[in-house]
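Trainee: I would like to see how this sequence folds:
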Amino acid sequence: MARGKVQLKRIENHVHRQVTFCKRRAGLLKKAKELSILCDAEIGIIIFSNHGKLYDLATKGSMEQLIERYMKSTRGAQIGEAEAKLNLELQEEIINLKQEIQLLQKGIGYLYGRKTENMTLDELHALEKHLENWMCHIRTAKMQIMFQEIQLLKNKEGILTAANGYLQGKIYEQTGIVEMPPDLTGFSYPH
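Mentor: The predicted structure follows:
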């Protein structure tokens, strides 16, 4: 007599669920052992029950050795895939850089007097884009240098103004003048 097809869904009755778990766990472990013997395969199974109890099976050696072997093989596969992807990306980057170098060499040649008559429209657009980028970088660098110089000059001005006020105060102290003229810089003298 053939059994009917079992509907795969969670068994609601706790007792039935536990009985099914024990029977099926035993059947799964038995099938794994049979497969290992018949096919000379190394098999590892880890099962956690709904109560958190651990059941495991390692057909050859220990579970630790099997897990170690698994980690080595997956790590090697991951590294191989990562290296292949990286090589592909690097090759694409090399091709792009070679094209850019050729374009820049042409552009430099044209900057130094070669005629642009032999350039294609795309090459002229790319050269124009690079020139605009270079001009933008040059202007940015120039503005940064000018800003730094302005800041240095402002700092020097502040130092010189403070030193001037200090020296004027010393002069008035030595000459004995009680009332000092107002300072145009806004520095107040001690009396």
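
Trainee: hey, let's count contacts and neighbours off CA atoms from now on
Mentor: OK.

Trainee: give me the neighbour count for residue 100.
Mentor: Residues within reach of residue 100, counting by other C-alpha atoms under 10 Å, total 13.

Trainee: how far away is it from residue 133?
Mentor: 14 Å (C-alpha to C-alpha, to the nearest Å).

Trainee: do the same with residue 66
Mentor: Per C-alpha to C-alpha, residue 66 is found 57 Å from residue 133.

Trainee: over to residue 79?
Mentor: From residue 79 to residue 133 the distance is 38 Å (C-alpha to C-alpha).

Trainee: same question, residue 28
Mentor: Distance of residue 28 to residue 133, computed by C-alpha to C-alpha: 67 Å.

Trainee: residues contacting residue 136?
Mentor: Residues counted as contacts of residue 136 (C-alpha atoms under 8 Å, 6 or more residues apart in numbering): none.

Trainee: second input sequence below; structure requested for side-by-side comparison:
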Amino acid sequence: MVRGKTEMKLIENVTSRQVTFSKRRNGLLKKAFELSVLCDAEVAVIVFSPRGRLYEFSSTSMEKTIDRYRTHAKNGINNSEVTQQWKFEATSMSRKIEFLEVSKRKLLGESLESCSVEELHEIEGKIEQSLCNIRGRKNQLLGEQIAQLKEQEQMLTKENALLREKCKLRSQPPQAAPEETVPCDHDSQNMEVETELYIGWPGRRRTN
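Mentor: Take a look at the predicted model:
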């Protein structure tokens, strides 16, 4: 089946216009990516939807590509053009911020009425990837905490063992010192002592 040639005019039907915009936008960004890969070209594409949403693609960095463009387009730019350029950049940044806020609300499950099936599938994939990263980080932190608790448990176990040893040493009664034995001479106790009493002048003894 041969596709008919599309007439280049505004699509009156809002739904058809939105569907066509989504398809052609994806095709444009895909072609820009292929051009950057196949030809090693520096490509940057900026697209604003009818509702003011920003879609962009850059093979390197959007800011670097814009700076490079400004460097090549410096000649012949007057002050009024510079002012207009800054206004355009300010408007672009405000729209980009608005786009990020819309994306944030979508990730939170809000303002999903205007999303297509493809966009919902993309949001679902981002949320699942975020959950996977969060769970991985949580498991890592829990593992580190468990390792620290095990180390503390080992230290407390060693300290407890030392305290038990000290308590055992303190609870043991002191050993009595050996009693000193005094030698006792039984013969000397039974020995009779003889005494002699003499009355009279010195030098004279009574003879028995």
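
Trainee: TM-score of the superposition?
Mentor: Overlay of the two chains. TM-score (TM-score structural alignment, normalised by the length of structure 1): 0.39; 78 aligned residues with a C-alpha RMSD of 1.6 Å.

Trainee: and the host helix or strand of residue 158 of structure 2, what does it pack onto?
Mentor: Assigned by DSSP states H and E, residue 158 of structure 2 falls within helix 117-171. If you count contacts as 3 or more C-alpha pairs under 8 Å, 6 or more residues apart in numbering; DSSP states H and E, helix 117-171 of structure 2 packs onto helix 79-107.

Trainee: in the helix it packs on, what's buried?
Mentor: Buried residues in helix 79-107 of structure 2, counting neighbours by 16 or more other C-alpha atoms under 10 Å, are found at 92, 95, 96, 99, 102, 106, 107.

Trainee: OK, contacts around the first one?
Mentor: Shown here is residue 92 of structure 2, which makes no contacts under the criterion C-alpha under 8 Å, 6+ apart.

Trainee: from residue 99 of structure 2, how far out is it?
Mentor: Distance, residue 92 of structure 2 to residue 99 of structure 2, using C-alpha to C-alpha: 10 Å.

Trainee: out of residue 66 and residue 133 of structure 1, which sits in the more crowded spot?
Mentor: Shown here are residue 66 of structure 1 and residue 133; by other C-alpha under 10 Å, residue 66 has more neighbours (18 against 12).

Trainee: my read is that that one contacts residue 57, right?
Mentor: No: at 10.2 Å, residue 66 of structure 1 does not count as touching residue 57 under the criterion of C-alpha atoms under 8 Å.

Trainee: between the two, which contacts overlap?
Mentor: Once C-alpha under 8 Å, 6+ apart is applied, the residues that residue 66 of structure 1 and residue 57 both contact turn out to be residue 44.

Trainee: ok, now how distant is residue 160 of structure 2 from residue 45 of structure 2?
Mentor: According to C-alpha to C-alpha, residue 160 of structure 2 stands 69 Å off from residue 45 of structure 2.

Trainee: could you do residue 62 of structure 2 as well?
Mentor: Where residue 45 of structure 2 is concerned, residue 62 of structure 2 sits at a distance of 9 Å (C-alpha to C-alpha).

Trainee: noted, bye for now.
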